[in-house]
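Novice: Give me a 3D structure for the following:
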Amino acid sequence: MLRFDPFGDVDTLARGLLGAQQTGSTRTPRFMPMDLYKLDDHYVLTADLPGVDPGSVDLNVDNGVLTVSAQRTAHSDEGVQWLTSERFYGTYRRQLTLGDGIDAAGISARYDNGVLSVTIPVAEKAKPRRIAIEHSDSQQSIEATTG
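Specialist: Take a look at the predicted model:
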């Protein structure tokens, strides 16, 4: 499992440096905090998405790339006098390149209390296995000689 988003971090940095960061201004999320670990025969990805509408969370696999995206909708600014506006809204997106040993058809996900949990199973062909060694019925002896 590799992280794949070569230009995402540069894009995020550029938007932060070049965009208006005034109180009450339109701001997009800077990142989606994520953990990834292996447990037994599967990987587990957890991503923090507080305040995101569960219906906006999208998870798809295309050509070996897992894409997670979600949307947090902004509150109406109409009649509001902002004192502090630090929460980001807009579209979150992360991509991961899946290795050949992943069972993409078996990926499952759950969204609870602002945390997305994705289970990514290891493909049967990639799991470690014990190979049986056949033994012949006849016994052979090997003699060693020293010169």
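Novice: For the rest of this, base every contact and every neighbour count on C-alpha atoms.
Specialist: Noted.
Novice: can you map out the strands along the protein?
Specialist: For the chain, the strands defined by DSSP state E occupy 2-3, 34-39, 42-48, 58-62, 65-72, 90-97, 108-112, 115-121.
Novice: To check against the first, give me the structure of this:
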Amino acid sequence: MLRFDPFSDLDALTRGLLTNQTGSTRTPRFMPMDLCKIDDHYVLTADLPGVDPGSVDVDVDNGTLTISAHRTARSDDSAQWLANERFFGSYRRQLALGEGIDTGAISATYENGVLTVTIPVAERAKPRKIEVSHTGKQRSIEPTTVDSE
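Specialist: This next block holds a predicted model:
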């Protein structure tokens, strides 16, 4: 079933002007992701459908988390494309990490086209209760008067 979209030509023209795309070469422009905090760690999930798990790379350098991946294009030259909307090429996303992150304990998994990165909060940055110490002896404060001369 074919659908008519009166704005498809305008969308293609705008996309071409804004992204410097030429011909049919199409590269991804963004990596959709979610980021939330659960208890004492952050969880980042990024959609990377069709990406070879071996091409996914997650690294931390100087307080910056970098995620990169690559999806190869189909090389079927004999195909007559009726629609060709899926992106291929390299994906890359960078996030600045705060001071309170335990970069040595960051972990990542890739399942069913979704990358999940667990980013733990460092022990020194976790909230903690400060105990207030006091002596058992109570002392009363005596009022003093100031003579004005």
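Novice: thinking again about what came up before, how about the strands of structure 1, which one is nearest Thr28 of structure 1?
Specialist: Among these, strand 90-97 comes nearest to Thr28 of structure 1, with 4.9 Å by Cα to Cα.
Novice: Need the contact partners of the closest one.
Specialist: Residues from elsewhere that reach strand 90-97 of structure 1 (Cα atoms under 8 Å, 6 or more residues apart in numbering): 1-5, 27-32, 64-74.
Novice: isn't Tyr43 of structure 1 right next to Ala109, touching?
Specialist: No - using Cα atoms under 8 Å, Tyr43 of structure 1 makes no contact with Ala109, being 11.8 Å away.
Novice: the more surrounded of those two?
Specialist: Tyr43 (17 against 13; other Cα atoms under 10 Å).
Novice: What residues does that one make contact with?
Specialist: Per Cα under 8 Å, 6+ apart, neighbours of Tyr43 of structure 1: Leu36, Tyr37, Thr119, Ile120, Pro121, Val122.
Novice: quick check, nearest of those to Trp82 of structure 1?
Specialist: Leu36 (36.8 Å).
Novice: Pull up the gap between that closest one and Glu134 of structure 1, please.
Specialist: 40 Å (Cα to Cα, to the nearest Å).
Novice: more crowded one of those two?
Specialist: Leu36 (14 against 6).
Novice: looking at it, that one is touching Leu2, isn't it?
Specialist: No - using Cα under 8 Å, Leu36 of structure 1 makes no contact with Leu2, being 10.0 Å away.
Novice: hang on, the earlier thing: joint contacts of Tyr43 and Ala109 of structure 1?
Specialist: Thr119.
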